[in-house]
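Q: Okay, predicted coordinates and the sequence, questions at the end:
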Amino acid sequence: WLSYDEATDKVFCEICCSASKMHVPLPNTSRDKDSYVAFIQHGFVNWKALERLNSHEESNLHSAASHALAAVEAGVNIVAACSQGKQKQMQEARRALLTVLSSLQYLACQGHAICGHVDEEANLNQLLTLCADDIPELKSWLNCTTYKWISHDIINEMLSIMAYNVLHTLMKEIHEAVFYAIIVDKTTDISVREQVSFCFRIVKEDLVVEEISFWLLHNRFYLSTDKCRGQCYDGAANVAGHRCGLQALVQEEEPRAVFVHCLAHTLNLVVQDVAQSIGMCRTFLSLIGDLITLVKASPKCLVWFEKFQQEEDKV
């Protein structure tokens, strides 16, 4: 494929020059631009760097030009051939990206850590390396030096998209329900940041009650209060107050949204009062706590307790 120009004492690539004269679309990366300038536009003259000849022969530019000329000799439409090659490249990249997404989804659903102390030890990278043995497209994708789409920012963005998709699916189910009730409570996480938990209670078409819980910081549901038939909170004044509490504000919008004081919270308050007032009850509850600690600390006792629970369930 080498063509020597005696007048300029330079070497050109005959295949690439022919493809360029035919206005064939050729790769346009930085490395391809160097080959284009050296072997098509100005000619190659650096005789001390003959390894550039092998480098050009293995380049995408030379390969694309060779395929284009072969297509012309075979009577194939060059544009169609390039389009087919591009479509194949897109399909391979799409399959590799879907594998990255499915691997990330698996780790997230199983509750496994995604990152490690170093990227090479991360569960995601190890899982992708394992999958690459059976998926050639993924292996070439991971060997890319310019992009892999597995950086920390990209992974966080993928997780956010998955979380939003789950939230959207659940909210669609709530929107399709005829009526719903809400249970709201708030707590603080390990970073002492307040979070609000929403639990929606809906009735399916087969009259089966289903509860859907969300832990939220900043989200909007766009739910109509016309379908709200119940609301349940603890005894705090900001939610249970009969004048300015949340339940009163909701009932102003929808009077049929009946407020119920959380029974679990009421039971907890009763147990606290009983334990403080009656010493025998306090001692009994302490004994129960010690028994639970003992069972959890002993593998044999834990196995025995699980068998006992299974027998109770059968009864």
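A: Received it, and whenever you're ready, just let me know what you need.
Q: Please count neighbours and contacts with C-alpha atoms only from this point.
A: Noted.
Q: Could you tell me the end-to-end distance of stretch 101-118?
A: End-to-end distance of stretch 101-118 (CA to CA, to the nearest Å): 20 Å.
Q: Show me which positions of it end up buried.
A: L101, S103, L104, I114 (16 or more other CA atoms under 10 Å).
Q: take a look at this one as well, against the first:
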Amino acid sequence: MENQPRREVGLNLNDIVGDPGKRKPIEEFDVSIRDRVRREYLNMGPCQPIGHKYEKRNMVLKKEVFKIFGLKDKGGRQSDDAFTKTGCSNWKNALERFNYHVGGVNSCHNNARIQFEAFQDQRNSVQGLFFRGHDESSSSSNRGNFIELLLWFSELNDDVSKTLFANAPANNQMNSPRIQKELANACASEVTLAIVNDIGDKVFTLLVDEARDVSMKEQMGVVLRYVNNEGYVIERFIGIVHVIDTSSHTLKCAIDDLLVKHNLSLSKVRGQGYDGAYNMRGEFNGLKSLILQENPYVMYIHCFSHQLQLIIVAVAKGIRVVNDVFSYVSMIVNMVGASCKRKDQLNDEELISGRGKNQETSLVRPGDTRWGSHYFTLLRLCSKWSSVEKVLEVVRDDATLRDNRSTTEGLIERMDNYEFVFTLHLMKHLLGITNELSIALQKKDQILFKPYH
């Protein structure tokens, strides 16, 4: 029997009901439209009936997130029906019911919350997932993401199942490391082609940044920003290019080659956005200027959020006491997170104190240039202050070398120093203000100036 083309399933908006208790379960929708259904539900917001007369014994409390994602905890327990379908009328013991529903770290509530946050944050990347497994043999319980997904897909599709694993010739398993890489490259090519086709003959903006990877190779990442046929502003990552250096001429040649490779023209570029490094924004020999020489209509915009970060870095490093605080904070975070054992000790202290329940217990290591990360580091450190001190005391007492013991003792004394604590809280307050501004500057719908014609 020949494969039939997949029937395109549309969404009937009549199935989108505001009341979570009356909603069609997410698993009853076709798998191809479930994400769209979730977005429709989330866009509706909480269910807040207006003008409804509540019965005395029929007060309803529902929480739609759990029904939208339909999760179970690791023990297989489904979320409480009182929060998804039937409602709650036992208000005398409501607090106890709420605590039971929230449960532990792996409860339905917390799993649903994590899925909800991840679903809202579409900018998250899957590039950090391991493609191959440590043990890909048939006896392994986890053969890696590629083979496990292949097994899952073969269970859904009989045609695929007939050509894989036990049903395939021994010399044609199609799952070797080389084949996996070729398939990944083929998928990347198809995705890139879809992006290029979506751009078509439209004008677009060029966003470029360069960085050095773990193998000490200079890499240039390129993102294209354009307006699609539906009128939405779209940003698409088009590729990473290895460059021998980060001079403006090298970057310009790499951009030209990348655009030619994908049948895109520099004449269609109307905007360019880079960081504030001289090789990017230089008036005479910067990448901005080289592109303007070829296309005078390409407006250069230095990321406003990045400008804010540069100002914060310059001011903070110019004040000795502030610079010292962040140096000591980095040392404290590095000392506490230097090993799994110390992280476990911090987790244990948090659980004993009752502050670590259902919370992220790791300390965030601040980045060198992304000063927004320093704000979250200070928040975490302040919330775990006593626990961090106790872990440092354990590290000091267990230290076998005199230097390590002295360093840890110095960090403990610093945490008890008034000037250090005062400056830390002052910077936490100031970075909280600049963090809100930074987030506002990064909003896609933010219009900071009126375009000229």
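A: Everything's here; your move. Just so it is clear, the structure is predicted and the values come from calculations on it, not from any experiment.
Q: What's the TM-score once they're superposed?
A: Once superposed, the chains reach a TM-score of 0.51 (TM-score structural alignment, normalised by the length of the first structure), with 194 aligned residues with a CA RMSD of 3.5 Å.
Q: circling back to that earlier point, any chance of the buried residues of stretch 101-118 of the first structure in JSON lines, with secondary structure and distance to C301 of the first structure too?
A: Output for those, formatted as JSON lines (DSSP: H, G, I helix; E, B strand; the rest coil; distance: CA to CA, whole Å):
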{"residue": "L101", "secondary structure": "helix", "distance to C301 of the first structure": "42"}
{"residue": "S103", "secondary structure": "helix", "distance to C301 of the first structure": "38"}
{"residue": "L104", "secondary structure": "helix", "distance to C301 of the first structure": "38"}
{"residue": "I114", "secondary structure": "coil", "distance to C301 of the first structure": "35"}
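Q: Can you add distance to I288 of the first structure and give these back as a markdown table?
A: Shown next, in a markdown table, are those (distance: CA to CA, whole Å):
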| residue | distance to I288 of the first structure |
| --- | --- |
| L101 | 46 |
| S103 | 44 |
| L104 | 42 |
| I114 | 39 |
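Q: Closest to S55 of the first structure out of the residues you listed?
A: Using CA to CA, L101 comes nearest to S55 of the first structure of these, at 34.8 Å.
Q: now the closest one, nearest residue through space, not along the chain?
A: Of all residues not flanking L101 of the first structure in the chain, M158 sits nearest, at 7.5 Å (CA to CA, 6 or more residues apart in numbering).
Q: Just tell me what that neighbour corresponds to in the second structure.
A: Using TM-score structural alignment, the partner of M158 of the first structure in the second structure is L183.
Q: Count residues in the vicinity of that match, would you?
A: 14 (other CA atoms under 10 Å).
Q: quick one: it from S137 of the second structure, how far?
A: Remark: distance between L183 of the second structure and S137 of the second structure (CA to CA) = 20 Å.
Q: ok so, going back, for the buried residues of stretch 101-118 of the first structure, work out which two are farthest apart.
A: For these, the maximum inter-member distance is 12.3 Å, found between L101 and I114 (CA to CA).
Q: and the gap between N185 of the second structure and T192 of the second structure?
A: 10 Å.
Q: if you count what's nearby, which of the two comes out ahead?
A: Neighbours were counted for N185 of the second structure and for T192 using other CA under 10 Å; T192 has more, 17 against 12.
Q: Over to the counterpart of the more buried one in the first structure. Which of the three states is it?
A: Matched across to the first structure, T192 of the second structure falls on L167, judged by TM-score structural alignment. At L167 of the first structure, secondary structure determined by DSSP: H, G, I helix; E, B strand; the rest coil is helix.
Q: cool, V196 of the first structure as well?
A: Criterion first, three-state DSSP; result for V196 of the first structure: strand.
Q: Now for the residue mapped onto it from the second structure: which residues touch it?
A: Under the alignment by TM-score structural alignment, V196 of the first structure pairs with M220 in the second structure. Counting by CA atoms under 8 Å, 6 or more residues apart in numbering, M220 of the second structure touches V208, D209, E210, A211, I240, V241, H242, V243, L251.
Q: Roughly how far does M220 of the second structure sit from A211 of the second structure?
A: Distance from M220 of the second structure to A211 of the second structure, by CA to CA: 6 Å.
Q: mind listing the strands in the second structure by residue range?
A: 204-212, 218-227, 233-242, 269-273, 299-300 (DSSP state E).
Q: Mean distance of the first one to its aligned residues in the first structure, please.
A: In the superposition against the first structure, strand 204-212 of the second structure averages 1.1 Å from its aligned positions (mean CA distance after the TM-score superposition for the first structure).
Q: Hey, what's the angle from that strand to strand 269-273? Just curious.
A: 30 degrees (axes from the mean of the first three to the mean of the last three CA atoms, to 10 degrees).
Q: Can you get me a residue count around Q89 of the first structure?
A: Neighbourhood size, Q89 of the first structure [other CA under 10 Å]: 12.
Q: give me the element it is part of.
A: Q89 of the first structure is located in helix 78-110, with elements delineated by DSSP states H and E.
Q: next one: that helix to chain centre, how far?
A: Centroid displacement of helix 78-110 of the first structure relative to its chain, using CA atoms, centre = their mean, to the nearest Å, is 16 Å.
Q: what do you get for stretch 284-298 of the first structure?
A: That offset, for stretch 284-298 of the first structure, works out to 40 Å (CA atoms, centre = their mean).
Q: In the second structure, what sits opposite A80 of the first structure in the alignment?
A: With TM-score structural alignment as the criterion, A80 of the first structure matches nothing.
Q: Next, count neighbours for A80 of the first structure.
A: Per other CA under 10 Å, the neighbour tally for A80 of the first structure reads 11.
Q: and what of H218 of the first structure?
A: H218 of the first structure has 7 neighbouring residues, counting by other CA under 10 Å.
Q: Likewise for E205 of the first structure?
A: 9.
Q: how close does S373 of the second structure get to S438 of the second structure?
A: Distance from S373 of the second structure to S438 of the second structure, by CA to CA: 12 Å.
Q: Counting neighbours, go ahead and name the busier of the two.
A: S438 (19 against 16).
Q: How about the contacts made by that one?
A: S305, L308.
Q: ok, now F116 of the second structure?
A: Contacts for F116 of the second structure (CA under 8 Å, 6+ apart) come out as V65, F69.
Q: Please repeat the previous calculation with a cut-off of 10 Å.
A: F116 of the second structure makes contact with R38, L42, V65, F66, I68, F69, N110, according to CA atoms under 10 Å, 6 or more residues apart in numbering.
Q: rewinding a little: so can I have CSV of the contacts of M220 of the second structure showing distance to G286 of the second structure?
A: Below are those laid out as CSV (distance: CA to CA, whole Å):
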residue, distance to G286 of the second structure
V208, 13
D209, 13
E210, 14
A211, 17
I240, 20
V241, 19
H242, 19
V243, 16
L251, 10
